[in-house]
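Peer 1: Sharing a model that was predicted from the sequence below.
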Amino acid sequence: MPPREGIKTYVPQPQRTGPSTERGDHVERHRIPTLIRWFIWLLIFRSAMSLVFALTIGLAPDSDVSTFIATNFDAWPKQMPAEAVFYVSAFLYGLTAWRWASRDWKARWVVMFMSGATAVKMLVNFAADRAVGTPTPLTQGQELSLIMSVGTNLLICGYLAFYPGMAEAFKETPWD
């Protein structure tokens, strides 16, 4: 009589969550850098505040609070109703936060381009203004504001482009 083997039981494989390659191999997900996480929370906060402002203006359009919100926080032209502006803003901030939280590499590249292009545009306009020799030169506060704006935009572009771990956190392809 052949020897009997013991009873074999089913042992489930450990469940892994997160991204995987086309073959099904588990890939460890890199953490989102801290400043990006803070930026996502800022976008969520701005989306929530825009929604609160829109609801306030929509539910009580003649109140003093609605008038204050519409005059002080609505940056768009007055041809568009303030309520619609805040609904659109809430949607756009929420969409942007979702794209950043889902680690969409396109969002990273768009912000890098926009911040770099804004800095270059400001510098070109400043150089053209200096070359023409306008009769009203910039005050010391305006020059400082210009320098800070250009510096901040270049810092954002550089951070998104070169910060360690940024490329791993926002991969363009899931199989890399």
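Peer 2: Nice, thanks for sending it over.
Peer 1: rest of the way, CA atoms for contacts and neighbours
Peer 2: Noted.
Peer 1: List the contacts of stretch 130-149.
Peer 2: 119, 122 (Cα atoms under 8 Å, 6 or more residues apart in numbering).
Peer 1: Could you pull out the buried residues of it?
Peer 2: Using 16 or more other Cα atoms under 10 Å as the test for burial, stretch 130-149 gives 146, 149.
Peer 1: Start and end of that stretch, how far apart?
Peer 2: Using Cα to Cα, to the nearest Å, the end-to-end distance of stretch 130-149 comes out at 18 Å.
Peer 1: now stretch 59-73, how far from the centre of its chain.
Peer 2: 28 Å (Cα atoms, centre = their mean, to the nearest Å).
Peer 1: Now do the helices in this structure.
Peer 2: In the chain, helices defined by DSSP state H lie at 34-59, 64-73, 82-101, 105-132, 140-162, 166-169, listed in chain order.
Peer 1: and of these, who's closest to Q15?
Peer 2: For the helices of the chain, proximity to Q15 was assessed by Cα to Cα; helix 166-169 is nearest, at 22.3 Å.
Peer 1: Go through that closest one and flag the buried ones.
Peer 2: For helix 166-169, a neighbour-count test (16+ other Cα under 10 Å) marks 166, 169 as buried.
Peer 1: follow-up on the earlier one: nearest to V11, of the helices of the chain?
Peer 2: Of all these, helix 166-169 comes closest under Cα to Cα, at 33.6 Å.
Peer 1: Pull the residues that contact that closest one.
Peer 2: Applying Cα under 8 Å, 6+ apart, the contact partners of helix 166-169 are 29-33, 103, 160-161.
Peer 1: what about versus this one:
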Amino acid sequence: MAQDIRDYVSPEYDRQISNRRELRIPPAIRAFAWFCFARSGVDFLFALLVGLAPQSGLAIFVAATFGDRIPYVPAEAEFFIFSFLFAFVGWKWMTRDWRIRWFVMFMSGAFAARILVLMLADTASAAHGKILGPRAELELSLIVAFNLLICFYLAFYPGIADVFKETP
């Protein structure tokens, strides 16, 4: 008796479907990607605000508060740069490229190490407590802990390497 074509599923296709069902994307991965897209949108709006109405009070406040991350670069260009950067990271994160996992792991670990070295230098200096007060040390310690959490999550969480596929 001839087999009905609707009932036939090749074994290779069946394995692909079962592999897709087994691979679950952790919520933190998806949340970080959407955070990157939201941050990109906010930076883009800030760039438009500073570019279209540079003399308004809101634009001056935004440029003075958030626009001094890169020295000698105008706030508008800086916001466009960070908007593109966060959109790119979010896009790569959503496609689950393995290189972005290593990039974010490195950046969060390096950022935490840099802050720890600066805190150690402050502790070892003769002016301990005058440069960084107790509130600043607590805030920096929380930032270090958060960045190390991100780094260790991406490095050691079970199954995280399977979520990020290797591309040729």
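Peer 2: Done, it's in. Bear in mind that the values here come from a model prediction, so they are computed numbers and not experimental data.
Peer 1: TM-score of the superposition?
Peer 2: The TM-score (TM-score structural alignment, normalised by the length of structure 2) is 0.77; 162 aligned residues with a Cα RMSD of 3.1 Å.
Peer 1: circling back to that earlier point, if any of the contacts of helix 166-169 of structure 1 are buried, put those into a PyMOL selection.
Peer 2: Paste this into PyMOL to select the buried members of the contacts of helix 166-169 of structure 1, with burial taken from 16+ other Cα under 10 Å:
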select buried, resi 32+103+160
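Peer 1: What is the neighbour count of V85 of structure 1?
Peer 2: 21 (other Cα atoms under 10 Å).
Peer 1: so stretch 102-119 of structure 2 corresponds to what in structure 1?
Peer 2: The alignment of stretch 102-119 of structure 2 onto structure 1 (TM-score structural alignment) covers residues 109-126.
Peer 1: Would you mark the buried spots in that stretch?
Peer 2: Under the neighbour-count criterion of 16+ other Cα under 10 Å, stretch 109-126 of structure 1 has 112, 115-116, 118-119 buried.
Peer 1: Output these as CSV; include the columns distance to P12 of structure 1.
Peer 2: Shown next, in CSV, are these (distance: Cα to Cα, whole Å):
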residue, distance to P12 of structure 1
M112, 45
S115, 49
G116, 51
T118, 54
A119, 55
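Peer 1: Which members of the residues you listed are the farthest-apart pair?
Peer 2: Using Cα to Cα, the buried residues of stretch 109-126 of structure 1 reach their maximum pairwise distance at M112 and A119, which is 10.8 Å.
Peer 1: Now list whatever residues contact both of those two.
Peer 2: Between them, M112 of structure 1 and A119 share no contacting residue under Cα under 8 Å, 6+ apart.
Peer 1: which ones are touching the residue in structure 2 that L43 of structure 1 lines up against?
Peer 2: Superposed on structure 2 with TM-score structural alignment, L43 of structure 1 falls opposite C36. C36 of structure 2 makes contact with 86-87, 89-90, according to Cα under 8 Å, 6+ apart.
Peer 1: how much space between F80 of structure 2 and I100 of structure 2?
Peer 2: 21 Å.
Peer 1: thinking again about what came up before, closest to F53 of structure 1 out of the contacts of helix 166-169 of structure 1?
Peer 2: Closest approach to F53 of structure 1 among the contacts of helix 166-169 of structure 1 (Cα to Cα): R103, at 28.5 Å.
Peer 1: Could you double-check that R101 of structure 2 sits in contact with F164?
Peer 2: Yes - using Cα atoms under 8 Å, R101 of structure 2 is in contact with F164, at 7.4 Å.
Peer 1: on that earlier part again, mean per-residue distance, the match of stretch 102-119 of structure 2 versus structure 2.
Peer 2: Averaged over the aligned pairs, stretch 109-126 of structure 1 sits 2.1 Å from structure 2 after superposition, using mean Cα distance after the TM-score superposition for structure 1.
Peer 1: what's the offset of that stretch from the middle of its chain?
Peer 2: Per Cα atoms, centre = their mean, the centroid offset for stretch 109-126 of structure 1 relative to its chain is 16 Å.
Peer 1: Contacts for it next, please.
Peer 2: 146, 149-151, 153-154, 156-158, 160-161.
Peer 1: wait, isn't K171 of structure 1 in contact with W105?
Peer 2: Yes - in terms of Cα under 8 Å, K171 of structure 1 counts as a neighbour of W105; the distance is 6.3 Å.
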